[in-house]
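S.K.: Here is my input; please provide its structure:
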Amino acid sequence: MTSTDAQVVQLSPSWSQALRAAVDGEVRFDDGSRAVYAVDSSNYRQPPLAVVAPSSVDDAVAAVAVCARYGVPVVSRGGGTSLAGQTTNAAVVIDWTKYCHRLVSVDVEARTCVVEPGIALDDLNRQLADHDLMYGPKPATHRTCTIGGMIGNNSCGSTAQAYGKTVDNLVRLEILTYDGLRMWVGPTSDQEYAEIVAAGGRRAEIYATLRELRDRHLALIRTRYPTIPRRVSGYNLDSLLPENHFDLACALVGSEGTLVTVLQAELTLVEVPKAKSMVVLGYHDIAAAGDAVPAILPHEPWQLEGLDQVLVQLEKQAGLAHGATKELPRGGGWLMIQFAGADTDEADAKAQGLIEALEGTEHEPQVKFYDDPAKEDELVEVREAGLGATAHPIGQHDNWPGWEDSAVPPERLGDYLRDLRELLTEFGYAEDETSLYGHFGQGCIHCRIPFELRTADGIAHFRAYIERAADLVVSYGGSLSGEHGDGRARGELLPKMFGADVVALFGTVKTLFDPDDRMNPGKVVAPQPLDGQLRLGPAYSHAEPSTYFSYPEDKGRFSTAVLRCVGIGTCRNSVSDEQVMCPSYMVTREEEHSTRGRARLLFEMLRGDVITDGWRSTEVRDALDLCLACKGCKTDCPVNVDMATYKAEFLAHHYRGRLRPRAHYSMGWLPALTRPASLLAPLVNLITGIGPVATGLKRLGGIAPERDLPVFAGQTFASWWRSHRPPPVQATRGPVLLWPDTFTNHFHPGIAQAAVRVLTHAGFEVRVPTRPVCCGLTWVSTGQLGIARRVLGRTLRVLRDEIRAGTPVVGLEPSCTAMFRADGPELLGGDEDMRRLSKQTVTLAELLRQRAPDWQPPQLNVNALVQTHCHQHAIMGNGPDAELLAAAGVHGTDLKAGCCGLAGNFGFEQGHYEVSRAAGERVLLPRLRAADQRSVILADGFSCRTQIEQGDTTRRAVHLAELLAAGLDRTEIGRYPEHAISRRPRRPFGTRRGTSTTTTKGTPPS
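M.R.: Below is the predicted model of the structure:
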């Protein structure tokens, strides 16, 4: 127990009851919530005392009031992406993001807006887009970082080249002091100051004390603050200077929640650039690129970013922005420069002006010019992917923050880069392990380093390096932090940068606002040591569990896998226009329902001091319960966390030797249950169509009462194949094995029949397994991994001859195809036949594009709305599908709806319907209701088609195979043969839709 914990317990045992009584929102003391919020994106860990999700700004005020009454410390938290440890503390964490995320007002003429602190930057800018306005600073975590967090950190990002830091884009703040003073603050004229002081009271005390401090130490404040673009460290006492209008709002920016609680913010907005052009300059190395920066700055770039060869190589290895890295000019270090203009001509002219100015100079580079917005976005992603690429280099040590954002005067950048590289080498950090990249136009360098943070010697080495690096940057007149703030990582080092006398002024300000050190204690003033309370540390120890999956990307260790998350928070995106993950977070806005939150719970489960019951943990089980196992995170997460696999692993251990939920038996054993049911399909369909019977069956099987039971086909595909298989032909392209997955075989056999038609026309000899086979998917998704292994093993024996002959296996159901491509090899690690099968399994589009590139598909000339299955998005991708559709004259529009919400067994399980339906209602179902009735709805996944059919859209979705076969048969689009239409399941007599109940933390917020 920390000293802060002890103080709270001694003060009063009733403070928790008082907090619950005062707050209308959510107040949590459970171990699961404390574990989820124990870390941010930094090296540090401190489990909080409680977590509060206030329902409104006023609710947060009530929470702080209770904390003040009992002397309980408080820390505000935005997106939780801090790299310096600002948002970890033994305190009450206020998480603003679930409810307090409103855009309160917009003044288009004045170009200002008022927001609540929990609004994410991208969400804000989406809402401002109709006014052609945006908030200027844009950190790499723009999808999920919040305005409150940006104010706390004084965040910057790449666009700070044009717009400056958060402190430069602020009008006013509404703040709350720990002792209850609530007020708006901003620039203060002499007249306003006099009126405030004359009114007396606490507000007058704050203003008068700050004015006196400023006047007494004018020279100190003016001379000790580096005059560089990226000084983020320390309190902004320079904002109190007369020439800065005694701006208390700006003085509080970057104070990391140590002085006040920010309730609302009035922001300055800028016009969205009408056009942008990009120039990429290649240099011999990254230091030479740094040398060129001063010659580029007079051209007023909109962004000026730098990246080195190490970063590019790491991104190639990790498969991040791979296509864009090929676009770089020759070199070992690059400057990525964007220019903005009123139109393309103006932006292009600025870019060409720079190119011409550099010709023949000592800084003449290799040059590539771009004015294609899509290409530019890809190149920007190269830079923004830096943190993910450098965190877990393949085959190397993990890299950590700690010295990741130092900043120097841009005119001295090249020399600083050389000295920094020399220091890294001196401490044994090899050049190929540490990338130097960042916001070069403002002299800010990002770097993750392979610190050893689990041994006493390693931690001592870590401290020694940080202290030397601090001395180095100060010798250049730079800042310890140029973007991420001080937090735990650099607070202890502030005397090196500012001197003891200025740091003493920080203490005076802290005492004025927070005399008892209850606001995020241990940061900035009286800071905790930079090598204390590490997330790992020399005491970190746990038994490595034996696992079912092999975790080949994580050295075969589950403990390494759950440390893969570095907290970037991309999984906390509230929209799905760019990614599939994380559908449950998009619905609930709950940290524990994000991929990041679940990864942290699994880490805490292994650590064992907050979550103490290991695999039996109900906290971990409940957090994973709403994981849809969509696998979106496997691709969308910058560090490729695979929560679907971790969930299956956990469920296998959690229920080992115990009774499972009923849905694990009904849905997990679905392949086995469908075989006898299909033999009596008409009778089964008749029985399940009787309302009371259907209700009873759903209750018995743990199936959501709101769901319609799927209708069995009158004849399975396997049965049809035995009697209708095409006669042997001279196949020009050789044999293929068509995989008869459970869903296609028993429910939608017309899809497989259509695939036979297409494959035969394309010149393939179609084969189908002669014995029942299964990929084991449903057993994996329900965590019955021992059975899944046996099922897969049997399938490999059945297919052995085809596998060893190299016959391609064509999957029609994306989730089953992904099972062979990804989960199977990890579940049967080392099995050579499984490895071969994973290499030979292809989608229909992959086969036709790769093995029959000269095949001419039928010309359909239709519009199609495409719902990409989440497993296809994560494992196979849909590039070949898009190519094939284009070749067939299909004008395909990707719905970009993310996961449909049904996700295999998830949407059928009791207690999941509300979240499942809400996920579908976010984008997919509304888009389909509004779609042109003449457009084809294309969805290869059984889950996607079922969600569409049961989603009150009146639409039917078809498979790619059906669409192509209809063209081959010259069938009018929309008039498919009966077997090719996915019929809308009828509602059993006597049933009606109801509402399911979920826990508070699983309920979508209003």
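S.K.: When you work out contacts or count neighbours from here on, use the C-alpha atoms and nothing else.
M.R.: OK.
S.K.: Could you say which helix or strand holds Met419?
M.R.: That one is not Met; residue 419 is Asp. helix 413-426 (DSSP states H and E).
S.K.: Could you point out the helix or strand that follows that helix?
M.R.: Using DSSP H and E, the helix or strand that follows helix 413-426 in sequence is strand 437-439.
S.K.: so how far is the helix or strand following that next one from its chain's centroid?
M.R.: Once the chain leaves strand 437-439, the next helix or strand it forms, by DSSP H and E, is strand 444-446. With CA atoms, centre = their mean, to the nearest Å as the basis, strand 444-446 stands 22 Å off its chain's centre.
S.K.: quick one more, to check against the first:
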Amino acid sequence: MTRSTVDIAGLDVARLETALREAVDAEVRFDAGSRGAYATDGSNYRQVPIGVVVPRSVEAGAQAVQVCARFGVPLLSRGGGTSLAGQSTNTAVMIDWSKYCHRLVSVDPDARTCVVEPGIVLDVLNRRLSDHRLQFGPKPSTHSHCALGGMIGNNSCGSSAQAYGKTVDNVRRLEVLTYDGTRMWVGPTSQAERARIAAEGGRRAELYDGLDRIVTEYLADIRRGYPKIPRRVSGYNLDSLLPESGFDVARALVGSEGTLVTVLHAELDLVPVPAYQSLLVLGYDDICAAADDVTHLLAHCNPGQLEALDGRMAQLMREEGAYLESLDALPEGDSWLMLQFGGDSQEEVDEQAHALLRAVGRTEKDATVAFSDDPEREQRMLRAREAGLGVTARPPDDRETWEGWEDSAVPPERLGDYLRDLRKLFEEFDYDHPSLYGHFGQGCVHTRIPFGLKTAEGVAHFRRFLERAADLVASYGGSLSGEHGDGQSRGELLTRMFGERLVTAFGELKVLFDPDNRMNPGKIVHPNPVDGQLRLGPAWRPQTPATHFGFPDDDHSFNRAVMRCVGIGNCRGHSGGVMCPSYRATMEEEHSTRGRARLLFEMLDGHADSAVKDGWRSTEVHDALDLCLACKGCKSDCPTGVDMATLKAEFLSHHYEGRLRPAAHYSMGWLPVWARLSRLAPRLLNSALHAPVLARAGKRLAGVAEARSAPVFAEQSFLQWWQARDLDEADPADPHTVVLWPDTFSTYFHPSIAVSAVRVLEDAGFRVAVPTKPVCCGLTWISTGQLPLAQKVLRRTLDVLRPYLEAGTPIIGLEPSCTAVFRSDAPELMPADQDVQRLAGQVRTFAEHLVHHAPEGWQPPQLARQATVQTHCHQHAIMKFDADRELMRRAHLDTEILDEGCCGLAGNFGFERGHHEVSMAVAEQGVLPAVRGAAPDSLVLADGFSCRTQIEQGATGRRALHLAEVLALGLDGTLPAEHPERLAQRPDQPSRTARWATTTAAAVTATAAAAAVGRTVVRVLRRP
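M.R.: As a prediction, this is how the structure comes out:
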């Protein structure tokens, strides 16, 4: 990484960087790429950090603070970086605790406490506590990736706060470090303890004396000025220092957003995991009516959660085709309240819900009531509520919505009236119809508003709205923030809520702990203006590059596609789903979907201080994208649908335009060409590819990782097998005709899959047609960013397929990645081509066609077997897996469908030199251990070529089969009882002897093949 030579306000940045490298056991990064990746969080604000320090231990983090203090440089601690008020962006040295400082230091199950380091993620903590049947109570919607240090900094809450309160209510003690080097454990402090501290003297005594002075001077203001509501997060927690609160210094520091101290360790209170839960959902005519009913419901019950969801969010979900299962589980209504009950028995939790229904005059049979004590169904319904931020951030109507007034809170008994007045304010400012949802049991309202943050007029409008909204919530005795904190979004507005005296007290607390204003300056106290340092703003002037992809879902704009990322950070999750495999392997922000999106945003060069200056040629962006597996998991699992695979392909196309590409782009990017040429002498070619000396040399030339074994070419390709059948050509207009797509992988490597698919389709009554002229979906050219060539390949394919496209003939894909190209990539690459649109509508997966279009009465063979199933990432993202589940159910397969993420091979990624270590790290995080742990007599299924290859090469001792192969074996009744995937030999696989043979003939053939390849490449490139 290059070192920065930029001076910041006279700071010798190079000396600071050197000092940090020499003194701190940490990854010290002052390069443009790292600074760009950390320039913003989940908020409207952007400040490029001076540098980033990733300490390898808590002690190293403390040492980094000491070095920064020596240089007098601003400092900011960061966990998951999901803050919505701008707390975790600043022109400072940023300490990222999340990569290494995530230990669960100790657990005391009897006392129900634990000690943690600041970087531990909430879900990870709770998994580690699960053996004790304990958990940390507060649960924000970002629970899969938010760090405890960030939760402490922001005083996070979440839906479970109804039962367990905010983070401040669950912190027992903190180990903190002040900027000037005072390190101490703090917590509730008795008079005797305070006397002991005073007697010891020193900086700690000075701090406690100052705290005592502030509380004494502002005692009446604190007691009167803090709203008596459950969801007050704004301001410093001076109320925790009141005598009746036990002079709790730890709780006073919770929610201080890194502006007072650095948190090194936290001792937390834990709560039992409820043994049983049930969920009651009540429907209402509108969200205000639902809010009116909250206190009535709370008078009759004590739920663990009382959440709200309005009709606007439900409408957005339907328009986006998201969370439809969740919506289907909801009762009638245009808005809903969700009440969750917990207890020690199913009867107890069921009775809580039924007692409430009796008290309010409803029954379970009412159309506006849904009740469930099935955990799976409960989670489906709650997912609709948890999805709020992602669903409302990028509505389908192309408006962009923003934070700024997304978590205000009022007394629950006044909530309905507050919402009506808030709606009037929306109308006055012409902010049409934002969704209203949130934690209504505690009066907290979430929303995202279509502020106009790209023009001077829109920003001025934004500021006036926030001032009016602050006055409105203060008039209701509420809080500017009920969950996300003040940061920059609300810091300037605190006087409107607390008054001058208390804001002055906040300033005195800041001076006491941080007299030189070096801890996260510009937040809460002496805040930057709410309309300053905006990520966009009227001065934002990004480039508007011409692109190959059409980005039809983003107003045909690369910029809008990049800006889909609003910083939610789901890509930093540690388990479940698909994204983001490279982050899970590296724990690096710049190798998360969000980090890459941030660097692409910086690449647009819309700000004078943009960290990335070289546009498409940027090495920083290239390095960040290099470890993107292009798995497309983000397209489905990111709440706002960021498609990093497409953005990567677009970037690579421009990055290498007119330049020599990496060798892998020619070897694996042109794989379909080389596969066709393999027909010259497949057996000898395999021998050459696996001969020790030739293989090593070939891998070096081809840019392939030395640890990888080349896939074996079949001796007889599927097309050769098909042509040998010598059948009459199927009529495209025949309703029983289907086209079986001869993808490169099922044709030249595993033709038994395509042969099996023909057998099953014919058994189901279909006439199979196969294009005999060369066709290709262009996948390998797309994934390596050779987009003009990919378009040329697709046009040639469309010419071959035209009779079938015009006849509406179904086209059956066997390889998920190729099928996904036709469904998604091709329409985006050639959005104006009607044949491409027809193709997208006619292509089906093997399972989709058999489940939805097989003749009535046809049934697959009854296999009665267990199966471990790995879903291809592209199928997960684009086609989904519902039809496959149903087909396997009909075939009586007892399936365990893995939720272990990407296999790690991801097409060419895992074969490329420099990627093998990450590829295997991804695989070892879930897929490979799951396959090794599968029962010996179970099937292992994986429809994707990459997944099958990774399983075979990953020391699992298993070979995965395609679903078509399993069904075909079932038709024959030849499925072995044990290790069925370890067939004596696939029909398309040569013997081991042939694979490893080393002969002079192999070398001669390889040389001849290389010459033929060269001639073919020249011919292809010369074609129009």
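S.K.: which residues in structure 2 does the helix holding Asp419 of structure 1 align to?
M.R.: On structure 2, the counterpart of helix 413-426 of structure 1 by TM-score structural alignment is residues 415-428.
S.K.: Contact partners for the most centrally placed residue in structure 1?
M.R.: Nearest to the geometric centre of structure 1 sits Thr570, at 1.8 Å (CA atoms, centre = their mean). Going by CA atoms under 8 Å, 6 or more residues apart in numbering, Thr570 of structure 1 touches Thr141, Arg143, Thr144, Asp636, Cys637, Pro638.
S.K.: Try it again at 6 Å.
M.R.: Counting by CA atoms under 6 Å, 6 or more residues apart in numbering, Thr570 of structure 1 touches no other residue.
S.K.: and whichever residue in structure 2 pairs up with it, how far is that from Gly137 of structure 2?
M.R.: Aligned by TM-score structural alignment, Thr570 of structure 1 pairs with Asn570 of structure 2. Look at Asn570 of structure 2 and Gly137 of structure 2: by CA to CA, to the nearest Å, they are 20 Å apart.
S.K.: what ranges do the helices span in the stretch 901-1006 of structure 1?
M.R.: Assigned by DSSP state H, counting those that start in this stretch, the stretch 901-1006 of structure 1 shows helices spanning 913-922, 924-930, 942-949, 960-968.
S.K.: Figure out which of those is closest to Phe712 of structure 1.
M.R.: Of all these, helix 942-949 sits nearest to Phe712 of structure 1, with 13.1 Å by CA to CA.
S.K.: which bit of structure 2 covers the closest one?
M.R.: The aligned range for helix 942-949 of structure 1 in structure 2 is 945-952, by TM-score structural alignment.
S.K.: Can you give me the buried ones in the matching stretch?
M.R.: Phe945, Ser946, Cys947, Arg948, Thr949, Gln950, Ile951 (16 or more other CA atoms under 10 Å).
S.K.: As a markdown table, these with distance to Asn528 of structure 2 would be great.
M.R.: Listed next are those as a markdown table, based on distance: CA to CA, whole Å:
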| residue | distance to Asn528 of structure 2 |
| --- | --- |
| Phe945 | 53 |
| Ser946 | 50 |
| Cys947 | 50 |
| Arg948 | 54 |
| Thr949 | 54 |
| Gln950 | 51 |
| Ile951 | 53 |
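S.K.: Among those, pick out the one closest to Cys288 of structure 2, please.
M.R.: Cys947 (49.9 Å).
S.K.: contacting residues for the closest one?
M.R.: Neighbouring residues of Cys947 of structure 2 by CA under 6 Å, 6+ apart: Cys903.
S.K.: ditto for Tyr429 of structure 1
M.R.: Contact partners of Tyr429 of structure 1, counting by CA under 6 Å, 6+ apart, are absent.
S.K.: how close does it sit to Asp419 of structure 1?
M.R.: Look at Tyr429 of structure 1 and Asp419 of structure 1: by CA to CA, they are 14 Å apart.
S.K.: go on, Pro583 of structure 1?
M.R.: Using CA to CA, Pro583 of structure 1 is found at 45 Å from Asp419 of structure 1.
S.K.: same deal with Tyr225 of structure 1?
M.R.: In terms of CA to CA, Tyr225 of structure 1 sits 23 Å off from Asp419 of structure 1.
S.K.: between the two, who's got more neighbours?
M.R.: Using other CA atoms under 10 Å, the more surrounded residue of Tyr225 of structure 1 and Asp419 is Tyr225, with 20 against 16.
S.K.: roughly how far apart are the residue nearest to that one when sequence neighbours are not counted and Asp531 of structure 1?
M.R.: Leaving out its chain neighbours, the residue that sits closest to Tyr225 of structure 1 by CA to CA, 6 or more residues apart in numbering is Phe498, at 7.1 Å. According to CA to CA, Phe498 of structure 1 stands 21 Å off from Asp531 of structure 1.
S.K.: Check Ala129 of structure 1 too.
M.R.: Distance of Ala129 of structure 1 to Asp531 of structure 1, computed by CA to CA: 44 Å.
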